[in-house]
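Could you look at this predicted model? Sequence included:
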Amino acid sequence: MAKVGIFFGTDTGNTRKVAKNIHKQLGDEIADKPVNIRNASVDDLLAYDVLILGSPTYGEGELPGLTSGNQNESWEEFLPTLVGADFSGKTIALYGLGDQVGYGDNFVDALGFLYDAFSDVGAKIIGLTSTDGYDFNRSKGLLDDQFLGLVLDEDNQKELSESRLNDWLTLIGPAWQ
């Protein structure tokens, strides 16, 4: 097994594409192939010391899942299964996709939900990033004026995604080195 597990939740595919790009950049020796969270268990995540977790924010600040219109279960249904799990000693880096123009009042809120859920079970969250270059009103994906992970806006700033991803991978790289 590789050192890093990559798990994502999505129904449309952009978050999956980012997960596949992360895997490609890290390579098979460092990271296992990405897995959609609907096909994973808590034990699957616990098998890794380092996790990269991704999610889009749907609608008015919702996690992907059945009530947000997904065809399949996703983070909304997975997060409650964490109750009672122990992620102490696990390092997690988060990435989120959102639309800062169309949903500026809840931009990348899903990062906040993931952060809270995994922090509550003892995980160490790394990879916070600057809000510079983004224009939004509010976000649950913030801590002390930093995003809780990598933030990509494929709708309005797709041309910045590659450089933002590369910078973030450099930032979190010491977790598995």
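On my side now, so go ahead. Numbers count the residues shown, from 1 in each chain.

Please count neighbours and contacts with C-alpha atoms only from this point.
Noted.

Residue 156 is in contact with residue 99, isn't it?
Yes. With contact defined as C-alpha atoms under 8 Å, residue 156 counts as touching residue 99 (6.9 Å).

let's bring in a second model and compare:
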Amino acid sequence: MKTVALVYSQHTAQTAELGGRIAAAWGSEVVYLDPDTTRLEDWMKYERFILGTPTYFDGELPDSWDEFLPELEDADLSGKKVAVYGLGDQQHYPVSFADGVGLLASYMEELGATIVGETSTEGYSYEHSVAERDGRFLGLVLDPTNQPELTDQRLAAWLEQLKVAFAG
């Protein structure tokens, strides 16, 4: 299997903790890229990506992603596969639940990437999410505040799904 670039900011504790768990589960074929320091030439070396993000405030990406994404604005990501994981709080932010996942996935699609790793919306309770399309999330959505007991199961199932998606 090709090396997977795992991209998340160390400044977001829960996202970074999950990134560490993903890296440990994935094994030696993963390399960490920090959106705070990565440049386009670093990014273009890889064909498979796992992107991590929380959702800030009322549906915003954290500064690390806001500052990095302009690096990619003219990039052609055709042929690259991207999976996104993110965190949200469905109780306190039900109208922007895990929007960061949808924002990243949509941006990558606009640049030609193929999004993999969609997950079911079943078991969540929220009003609206940019991360949802056609009744599915555009990646792995976790709510460690309100559903911490489901994190391990959801993460394990998603990683198995990605290993198949990234193999092809």
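Structure's in. What do you need? Because the structure is a prediction, the values reported are computed rather than measured.

TM-score them against each other, please.
The TM-score (TM-score structural alignment, normalised by the length of the second structure) is 0.94; 166 aligned residues with a C-alpha RMSD of 1.2 Å.

out of residue 156 and residue 99 of the first structure, which sits in the busier spot?
A count of neighbours by other C-alpha atoms under 10 Å puts residue 99 above the other of residue 156 of the first structure and residue 99, at 22 against 14.

Where does the most centrally placed residue in the first structure sit: helix, strand or coil?
Nearest to the geometric centre of the first structure sits residue 54, at 2.4 Å (C-alpha atoms, centre = their mean). On the three-state scheme (DSSP: H, G, I helix; E, B strand; the rest coil), residue 54 of the first structure is labelled strand.

residues contacting residue 14 of the second structure?
For residue 14 of the second structure, no contacting residues are found, by C-alpha atoms under 8 Å, 6 or more residues apart in numbering.

what helix or strand is it on?
helix 13-26 (DSSP states H and E).

The helix or strand just after that helix: which residues count as buried?
Counting by DSSP H and E, the next helix or strand C-terminal to helix 13-26 of the second structure is strand 30-33. Under the neighbour-count criterion of 16 or more other C-alpha atoms under 10 Å, strand 30-33 of the second structure has 30, 32-33 buried.

Can you tell me which of the residues you listed is closest to residue 68 of the second structure?
residue 33 (11.4 Å; C-alpha to C-alpha).

Relative to residue 151 of the second structure, how far out is that closest one?
23 Å (C-alpha to C-alpha, to the nearest Å).

so can I have TSV of the buried residues of strand 30-33 of the second structure showing distance to residue 97 of the second structure?
Shown next, in TSV, are the buried residues of strand 30-33 of the second structure (distance: C-alpha to C-alpha, whole Å):
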residue	distance to residue 97 of the second structure
30	28
32	26
33	25
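
with these in mind, which one is nearest to residue 101 of the second structure?
Nearest member of those to residue 101 of the second structure, counting by C-alpha to C-alpha, is residue 33, at 17.6 Å.

surely the closest one meets residue 16?
No. Using C-alpha under 8 Å, residue 33 of the second structure is not in contact with residue 16; the gap is 11.6 Å.

tell me, what's touching these two both at once?
Taking C-alpha under 8 Å, 6+ apart as the criterion, residue 33 of the second structure and residue 16 both touch residue 8.

would you list every one of the strands in the second structure?
For the second structure, the strands defined by DSSP state E occupy 4-7, 30-33, 48-53, 81-87, 114-115, 119-120, 132-133, 136-137, 140-142.

Give me the contact list for the longest one.
Applying C-alpha under 8 Å, 6+ apart, the set of residues contacting strand 81-87 of the second structure from outside is 15, 47-55, 98, 100-101, 104-105, 108, 113-117, 138-144, 162, 166.

Mind giving me the ChimeraX command for buried ones among these?
This is how ChimeraX selects the buried members of these, with burial counted by 16+ other C-alpha under 10 Å:
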select :15,47,48,49,50,51,52,53,54,55,98,100,101,104,105,108,113,114,115,116,117,138,139,140,141,142,143,162,166
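
Show me what the longest helix along the first structure is packed up against.
When the first structure is parsed with DSSP state H, its longest helix is helix 158-172. Packing partners of helix 158-172 of the first structure (3 or more C-alpha pairs under 8 Å, 6 or more residues apart in numbering; DSSP states H and E): strand 150-152.

Great, nothing more from me.
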